[in-house]
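Asker: here is my input, please return the structure:
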Amino acid sequence: MTANPADQLNAEFGSLPGLIASWGQFRGEADALFDGTITLSWREVADKVERIAARLQADGLQRGQAVAILGTTDVAYALVYLAAIRAGGCAAPLTTSASPDQLKGMAADSGAIHLFIDSAKLDELGDFSLGIANQIRLSDLDTFMAPAGTQAAPFDPAENDPLNIIYSSGTTGVPKGIVHSHGMRWRQMTFRAALNYGTDSRTICSTPLYSNTTMAVFLPTMYSGGCASLMGKFDVRKWLERAAGERCTHTMLVPVQYRRLMQYAHFDDYDLSSMKMKYCTSAPFPADLKAEVLERMPGGLIEIYGMTEGGVACIFPVHEHPDKLHTVGYPAPGHSLKVLDEDGNEVPPGTAGELVGKSPTMMLGYKNQPEKTREGYWTDPADGSTWQRMGDVGRLDADGFVELVGRTKDVIISGGFNVFPIDLEAELLKDERVTEAAVVGVPSDQWGETPVGFVVLKPGVGEAALEDIRTVANSRLGKTQRVSALHAIDEMPRSHIGKLLKTELRELVVPS
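Answerer: Presented below is the predicted three-dimensional model:
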């Protein structure tokens, strides 16, 4: 009898490609991937992953080299992701909402010699080239892969081999490539798989596969031999129909998706009793929304606070602590958190400060950007250990729960994605009718937060020009970055030392 691959999850380190092959033998005809149209069994997934990997190796893919993927989440996308890792390379999913120039920069940064792209993105790019010679349509995957029965050359991953590159969204210029190792992912995903997943898990994934948010549930489902049910685009009614109809057991949703579900008039008409565990990450999860989800959606609810880069991860089993809904939980086992004042000294519970963390799940670094990698670290003067700056201000309560107070930078989280105001401000300032520009995030029922801009117009330029200024700037920005509204003001509010007071700007549209 074939050994149960779940036993491998107890090892301190192991091989994801090895697990995929083992589940292919052990699970056979059981569902592994489904995207609403195509269903693949574990046997089929293991076979196709081998054949795609064999072709990648034949094309010259080197150990650790990236394979770029650009398109809507579906079965073909997932197969390429897994095959890139099986071949000894690493998966490099590109952010579909990025601008063409950002995509070209990401493609070059990744070092990929293969780009797998779907037809919709090809049509959108038109004649614009991302500069990768081997461009394969995802719809042509069956003709690309090696013949049936072909086995890829063996690949035995080392802990520091790269497994994937996750490109951050909304950064200035080309997004930074966050490199995760096989060791990091093994520790991260086997911990989650052992806790809440199994061969009976069916996870509905309705956020993009290029996002680490999705990886937080897609990968442990694959590690544990379950089935990932993939949605190309989130739609409330379709999500409910699939979650109920397929008897899904797990899901990951960002707060704005939970809000849309709760606001849907027919939500209570759907039977979600099969749901065992729901997850939330990527954006602030309001306490009132947590309470409503707990009350109306079956199964447990776990909030995950952390960074794609690593550092500390806080795990909050919301269903176990209904009195702590204003927090993001407590550090996961093996994770450490410090709260620092402006001088780098640790502060006592109840005092707010900068959050820094360390854990066994830290990134290898930003690809090709060692200086940026170092800037994200804090070194403990007591022992020289390296900690990740979490980018947030927070405090610990007496029970060790973490409460977020604000962000060290004015990042806007819209629809679960980071949007940096400086990018939007730069585009607004390119307009010759604008002398000053500032962008802030304001609450949005649809997106969680949305960017709102303020400009000081040049003399003689009337407010009638605002809509055209906004449209022109948005045409140069990625889909998740676009300014939702633009206001003209006489002068920017500033402190006595000239610091722009964004709090006052925000209060112009969201009174305190």
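Asker: contacts, neighbours, all on C-alpha from now
Answerer: OK.
Asker: in the stretch 201-350 of the chain, which spans are strands?
Answerer: Secondary structure of the stretch 201-350 of the chain (DSSP state E, counting those that start in this stretch): strands located at 202-205, 227-230, 250-252, 277-280, 300-307, 310-317, 330-331, 336-340.
Asker: highest mean neighbour count out of the ones you listed?
Answerer: Comparing the strands of the stretch 201-350 of the chain by mean neighbour count (mean count of other Cα atoms under 10 Å), strand 202-205 comes out on top with a mean of 28.
Asker: next, the second sequence, to be compared with the first:
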Amino acid sequence: MSSGIADLLRASAARAPESPVVTGDGRPLTYGELDARSSRAAAALAELPPGSRVGYVDRNATEYFELLFGAAKAGVVLVPLNFRLAPDEMRWILDDADVSLVVAGTDHVPLLDGLSVPLIAVGDAYEDWLAAHPPADPRRDAAGDDLVVLMYSSGTTGRPKGVHVTAAGLAAAVDLFGAAFKLGPDTVSLVPIPYYHIAGAGWALITVAEGGTLVQCREPTPQSMLAQLVDFRVTHTAMVPAVIQIMTDLPAAATADFSRLQQIVYGASPISESLLSRAVALFGAEFFQSYGLTETIGVTTLLGPDQHIPGNPVKGRLRSAGRAVPGMEVAVADLETGEPAEPGVVGEVIVRGPCVTTGYWRNPAETDAAFLPGGWLRTGDAGSLDADGYLYLHDRIKDMIVSGGENVYPAEVESALAGHPAVQECAVIGVPSPRWGETPLAYVVLRPGAETAGEELLAWTRDRLAHYKCPTQVVFTGLLPRNPSGKILKRELRRPWWEEAGRGIG
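Answerer: Below is the predicted model of the structure:
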């Protein structure tokens, strides 16, 4: 197992200092250059006490890696912020983390006006800061349960929480997750996910661990990602099913050369059988589904290529999030008793293993609430395991709809709706019902050029689900509200319905 993330860079730089580590959008770097520049950053950051926090606010950029590895070498903690946050939200996180320094892209500097700590703008000021310090690695690495990154959760239900990412946990995540993929020095990874997100940061780190090349996306769109897949002859990438769907519909994709593409990892939702068939035919690559949380450093389960075969004889397996990554444990706890649930019974998904966070920053109450005896982390996700250990996610527990005494999990309804050829994406919520307490309602975004009626979609779900699970209404919309991390804000969809009813639950 790797002893720390600074060692990942040191080892790759020693093996092949002239090999490219960052290309694509932004400033390109070789491993030797990244090692030297991150050592300059480390020499500067080592002037701070060990464990100090350093904020970073920008889109995906080369400076992120210089600071990440610099902080790791200096024994300080990087706090990457979501660049889409409002100024007040950014300041709240920076205050909560008690940062000593902030590095920000030029577009974000005006948003941080009035900070009480030094602010270094990317560009001339940042270059001067690096140049003022020697490329001397202080080797003051964090170890064990020492923090290396403080990664704030997206806060769908309130203020975000700072998730502890420790030296040991991150090293374990790189080893366990990286072992599942065919990575090496010839790997070219497209990284469209923001680095403030554990999926983007983790995907980048497993590539660096193997000495591969990162193709950086600063403002990813399906069109720009398609161009980069081809232009840089990408071998590995990660994306969400909604992007895969849009990409498969792009006219340019039909004649693009994907001959180097080997593996695609997706997450956030299952992939439909029809989309999988189109994507496999287009890309010719192996597909993986990944499920994880910031609190598990992104590593929990994988659904491998053997389950991504169109027409798979194991009915419904494509709806699974896969099985626990070797080294991790996944179980389901009964919602009432907390005892282990039987196969097929829905409960709360709980996780245990070396990648699980040690807790939340300066928040002992939330930390205590997050763990069960035995070191099991409560994910807040409702799910079930089958007899073979495959995990099926039903929904966030807080999003569960109780209709006439029956539990309805919106994700199950959304999965059924997503199989309709006219549906691009959807969100199912509970709305007031005088008879049942609440009933499911579906917000639907149609694919470009597609047409269908609400009654047709309702009939589609009735053919595939128990009737009590089916929506009673369909609302067509052009856009679903999302938080800065891209998660659909169902509370925003629910609010007008429940405010009108004068209550908050069924």
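Asker: TM-score of the superposition?
Answerer: The TM-score (TM-score structural alignment, normalised by the length of structure 2) is 0.77; 430 aligned residues with a Cα RMSD of 3.3 Å.
Asker: ok, back up a step: of the strands of the stretch 201-350 of structure 1, which is nearest Thr373 of structure 1?
Answerer: Closest of the strands of the stretch 201-350 of structure 1 to Thr373 of structure 1 is strand 310-317, at 11.9 Å (criterion: Cα to Cα).
Asker: now do that closest one: which elements does it pack against?
Answerer: Secondary-structure packing of strand 310-317 of structure 1 (3 or more Cα pairs under 8 Å, 6 or more residues apart in numbering; DSSP states H and E): strand 300-307, strand 330-331, strand 353-358, strand 386-396.
Asker: that one vs strand 300-307, what angle?
Answerer: Going by axes from the mean of the first three to the mean of the last three Cα atoms, to 10 degrees, strand 310-317 of structure 1 is angled at 160 degrees with respect to strand 300-307.
Asker: ok, and what's touching strand 310-317 of structure 1?
Answerer: The list of residues contacting strand 310-317 of structure 1 from outside it, by Cα atoms under 8 Å, 6 or more residues apart in numbering, reads 300-307, 328-332, 335-337, 356-359, 361-363, 387-390, 402.
Asker: isn't Pro170 of structure 2 up against Leu8?
Answerer: For the record, residue 170 of structure 2 is Leu, not Pro. No: counting by Cα atoms under 8 Å, Leu170 of structure 2 does not reach Leu8; the two are 11.3 Å apart.
Asker: which of those two has more residues huddled nearby?
Answerer: Leu170 (29 against 21; other Cα atoms under 10 Å).
Asker: Pro432 of structure 2 - that's part of a helix, no?
Answerer: No: assessed with DSSP: H, G, I helix; E, B strand; the rest coil, Pro432 of structure 2 is strand; it does not lie in a helix.
Asker: ok, and the closest non-adjacent residue to it?
Answerer: Glu438 (4.4 Å; Cα to Cα, 6 or more residues apart in numbering).
Asker: does that neighbour sit in a helix, a strand or a coil?
Answerer: Assignment for Glu438 of structure 2 (three-state DSSP): strand.
Asker: so where's the longest helix in structure 1?
Answerer: Ordering each helix of structure 1 by length in residues (DSSP state H) puts helix 42-58 first.
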